[in-house]
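Asks: Provide a 3D model corresponding to the input given below.
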Amino acid sequence: MRILIVTDAWHPQVNGVVRTLERVAEEVRLLGHTVLFLTPDLFRTVPMPTYPEIRLAITRPGKVAEKIEAFGPDHLHISTEGPLGQAARRAAINRGWSFTTSYHTRFPEYLRARLPVPESWSYWWLRRFHNAGRGTLVATKSLAAELKAKGFDKVRPWTRGVDAETYRPRKKRVLDFPKPIFLYVGRVAVEKNIEAFLSLDLPGTKVVVGDGPARKSLQERFPKAKFLGEKTGEDLAKAYSSSDVFVFPSLTDTFGIVILEALASGVPVAAYPVTGPIDVLKGTKAGALDKDLGKAALKALKLKRSDARDLALKHSWAACAKMFLREMERAKAQPAAKKSQPK
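Replies: The predicted model follows:
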């Protein structure tokens, strides 16, 4: 099968969406299928308002349709709801092409954190966007239940994985700070709720790995915390394994691949009992969930690193890719969609 994935999230962005798409594509190709990408780097781009690190593609819808036709996919997957995702959706509806979508980001909550836009308005738009396809792939059961309650009518499962060879326990620690070390990894932005982590009264050192629009203000407000900037590959893996607890303060993520990366590195996780953490950690000995994040962090400090690693090994990118491929084949097998007027 030839699968074309349309995504507004792409390099140089460093986030869970990009990592997921790349790793899944690698695994699907190993299964004998072709995966192609339609990304912003094929078009002229402009910086996203309030988040200039993200570049948005600027193009006419017809050009996106032309590129899709040139790729000649058997199935179209629209991964994001940005300009490229919208143009691809419009083209698919107009031409009767089979397509699926995935729900990676809580844009209503992210937008509300920056502008006075009611979440109900944003969810109405997202529901209309996703329900037009043949399935909306989501990473967790709790998120699926939430979206179904909001009127998303074709929600399908698609979990996440981790590279357990790169992210692994290591004897040598590269972070030479007073212990214990409590680590956060991810975008440094208001929606990540990092302030909740940095405000905690914890022993040792708080470390932030990542970059984003809130970094400067947070560094000024919390001078005792260590901000190490963006890290990837081995450098990131070594930072994980040098930590004692991974703190995940987000209340709005749909999964949190960084949770699996920390666990694979043998680092217990502390988080709020919300979508993502609750799906991965509830009922395990690998992490601590509590409405009081400080209590969760101190509880996690007492957990075994081996239990964290064992839980991570249950999540593979190969299994994630097979789930993705199964949903593509399922959607493709459905009766052909009728051509429609633009929506």
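Asks: hey, let's count contacts and neighbours off CA atoms from now on
Replies: Fine.
Asks: can you pull out the helices in the stretch 51-200 of the chain?
Replies: 61-71, 83-95, 107-114, 119-131, 141-149, 194-198 (DSSP state H, counting those that start in this stretch).
Asks: packing partners for the first one?
Replies: Using 3 or more Cα pairs under 8 Å, 6 or more residues apart in numbering; DSSP states H and E, the elements in contact with helix 61-71 are helix 83-95.
Asks: relative orientation of the helix it packs on and helix 119-131 in degrees?
Replies: Here helix 83-95 runs at an angle of 50 degrees relative to helix 119-131 (axes from the mean of the first three to the mean of the last three Cα atoms, to 10 degrees).
Asks: between helix 83-95 and helix 61-71, how many degrees?
Replies: Put simply, helix 83-95 runs at 80 degrees to helix 61-71, going by the same axes, to 10 degrees.
Asks: coming back round to it: looking at the helices of the stretch 51-200 of the chain, spot the one closest to Lys282.
Replies: Taking Cα to Cα as the criterion, helix 141-149 is the member of the helices of the stretch 51-200 of the chain that comes nearest to Lys282, at 11.8 Å.
Asks: which parts of that closest one are buried?
Replies: 141-144, 147 (16 or more other Cα atoms under 10 Å).
Asks: Asp290: which of the helices of the stretch 51-200 of the chain is closest?
Replies: Among these, helix 194-198 comes nearest to Asp290, with 13.0 Å by Cα to Cα.
Asks: so how many other residues sit close to Ala312?
Replies: 25 (other Cα atoms under 10 Å).
Asks: and what of Asp235?
Replies: There are 11 residues near Asp235, going by other Cα under 10 Å.
Asks: can you give me the end-to-end distance of stretch 267-284?
Replies: 14 Å (Cα to Cα, to the nearest Å).
Asks: again, but for stretch 134-152
Replies: For stretch 134-152, the end-to-end distance is 11 Å (Cα to Cα).
Asks: Also this sequence, please, to line up against the first:
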Amino acid sequence: MTLRIAFISDAWHPQINGVVTTIENTCSTLERAGHQIKLITPDQFITIPCPTYPSIRLAYACNRKLKRLLNEFNPQRIHIATEGPLGIAARRYCLNRKLAFTTSFHTLFAEYVNLRFKIPVSWGYGFLRWFHAPAKKIMVATSSVESDLKARGFKNTLVRWSRGVNSDFYYPRDKTFISLPRPVCMFVGRVAIEKNIDAFLSLELAGTKIVVGDGPQLKELKARFPDTVFAGFQTGEPLANYMAAADVFVFPSRTDTFGIVMLEALASGLPVAAFPVNGPVDVIGSDKVGRLDENLKKAIAEALQLDAQDCRNYALNYSWANCTRQFFYNLVPAFEKSRDSKNNSIVEHWVK
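Replies: Reported below is the predicted structural model:
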């Protein structure tokens, strides 16, 4: 028996981030098990640029087409991943038809909006509580996020949906790919204000700082930090080569709910230096693979002393198969009276 699973997300290609990586790997794992996945994403609609971040496209006037797509697919399970225009339209669709659905909490939306538009964080969480309130379950990546949402008044059932890493792609490689003074301290990710990259680049460090990525803050950071190497947007083998050729991965963000890129760095043999905040606290569970300190310079110096093989071994504990198993078990029947007794056998079909 297979299931028809509708997955609605405002985050999708050409974006490359942890949300897209998680959705892509989860859905492909489910499809390999024989389940039918209907991904509803902005590329299927007329879009407009996101304010302050034009490379992100948001679906516009999407209600009618989303309704048609879901009616045609007739899903048995519905998951709404994001709180954007598509997520709001899918929420409305489900409520109008009394369909049960799950949601997930991927990003600190309220904090991001506060950084970009100065809208009070309390207002942002008011919107988020409203958005997620009808969901049967909210999937979160870590216990820290769960505790934070409970403290902020979320009454839903909160369940775990962790993350994975492709360790066959991210692995230790030749360090000579980068021929610059060492140690090489690297950040990989979206070059945007919420990533707090200037906290890394403003440090006085020996060796070379490298930023791999693109985003709305790139021009500003290039002007402010001319001694930093900005490698631009990278994907595929070049990205994996850059990652593995560094000596330490620096993750200065204070607003990530997880940070898959840290797993990718660890799988590549890189220790991680970060602040002791949600995300790094949950991912870097061992002093053998990273250092967390409010003094980021100290964290970097100590992380440089750690063993690459320990980092690699730690990352191997995370797999997309386990991540997908969690996701699948968390889903609820769209029509709650149609609970199927074969749910466990469905799961076993693809987790073996």
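Asks: still on that earlier bit, take the buried residues of helix 141-149 of the first structure and write them to TSV, including distance to Ala214 of the first structure.
Replies: Output for the buried residues of helix 141-149 of the first structure, formatted as TSV (distance: Cα to Cα, whole Å):
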residue	distance to Ala214 of the first structure
Lys141	31
Ser142	29
Leu143	26
Ala144	30
Leu147	29
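Asks: closest to Ala264 of the first structure among those residues?
Replies: Of the buried residues of helix 141-149 of the first structure, the one sitting nearest to Ala264 of the first structure (Cα to Cα) turns out to be Lys141, at 21.6 Å.
Asks: and that closest one, what does it touch?
Replies: Counting by Cα atoms under 8 Å, 6 or more residues apart in numbering, Lys141 of the first structure touches 157, 279.
Asks: now for it: what does it line up with in the second structure?
Replies: In the second structure, Lys141 of the first structure lines up with Ser143, judged by TM-score structural alignment.
Asks: Then Arg173 of the first structure?
Replies: For Arg173 of the first structure, the residue aligned by TM-score structural alignment is Thr176.
Asks: Excluding sequence neighbours, find me the nearest residue to that match.
Replies: Of all residues not flanking Thr176 of the second structure in the chain, Ala245 sits nearest, at 6.8 Å (Cα to Cα, 6 or more residues apart in numbering).
Asks: just checking, the one you found touches Tyr171?
Replies: No. Taking contacts as Cα atoms under 8 Å, Ala245 of the second structure lies outside contact range of Tyr171: 10.4 Å.
Asks: So which bit of the first structure is stretch 23-36 of the second structure matched to?
Replies: Counting by TM-score structural alignment, stretch 23-36 of the second structure pairs with residues 21-34 of the first structure.
Asks: State the distance from the nearest residue to Pro85 of the second structure once chain neighbours are set aside to Asn71 of the second structure.
Replies: Counting by Cα to Cα, 6+ apart, Ala59 is the residue found nearest to Pro85 of the second structure once chain neighbours are left out, at 6.2 Å. According to Cα to Cα, Ala59 of the second structure and Asn71 of the second structure sit 19 Å apart.
Asks: can you check Gly232 of the second structure too?
Replies: Counting by Cα to Cα, the gap from Gly232 of the second structure to Asn71 of the second structure is 42 Å.
Asks: Mind checking which of the two has more residues around it?
Replies: Set Gly232 of the second structure next to Asn71 and count neighbours by other Cα under 10 Å: Gly232 wins out with 15 against 11.
Asks: The aligned residue in the first structure for Leu99 of the second structure: neighbour count?
Replies: Using TM-score structural alignment as the criterion, Leu99 of the second structure maps onto Trp97 of the first structure. Neighbour count for Trp97 of the first structure, taken as other Cα under 10 Å: 19.
Asks: residues in contact with Trp97 of the first structure?
Replies: Shown in contact with Trp97 of the first structure (Cα under 8 Å, 6+ apart): 75-76, 336-337.
Asks: Shared with the second structure, which of those?
Replies: Checked against the second structure using both residues aligned by TM-score structural alignment, their matches' Cα atoms under 8 Å, the contacts of Trp97 of the first structure keep none of their contacts.
Asks: In those, which residue is surrounded by the most others?
Replies: For these, neighbours tallied by other Cα under 10 Å; top is Leu76, 26 neighbours.
Asks: Sticking with whichever residue in the second structure pairs up with Lys238 of the first structure, tell me its helix or strand.
Replies: For Lys238 of the first structure, the aligned position in the second structure is occupied by Asn241, per TM-score structural alignment. Under the criterion of DSSP states H and E, Asn241 of the second structure resides in helix 236-245.
Asks: Average offset of the helix or strand following that helix relative to the first structure?
Replies: Once helix 236-245 of the second structure ends, the next helix or strand along the chain (criterion: DSSP H and E) is strand 248-251. Strand 248-251 of the second structure differs from its equivalent in the first structure by a mean of 0.1 Å after superposition (mean Cα distance after the TM-score superposition for the first structure).
Asks: to the chain's geometric centre, what's the distance from strand 248-251 of the second structure?
Replies: Strand 248-251 of the second structure sits 17 Å away from the centroid of its parent chain (Cα atoms, centre = their mean, to the nearest Å).
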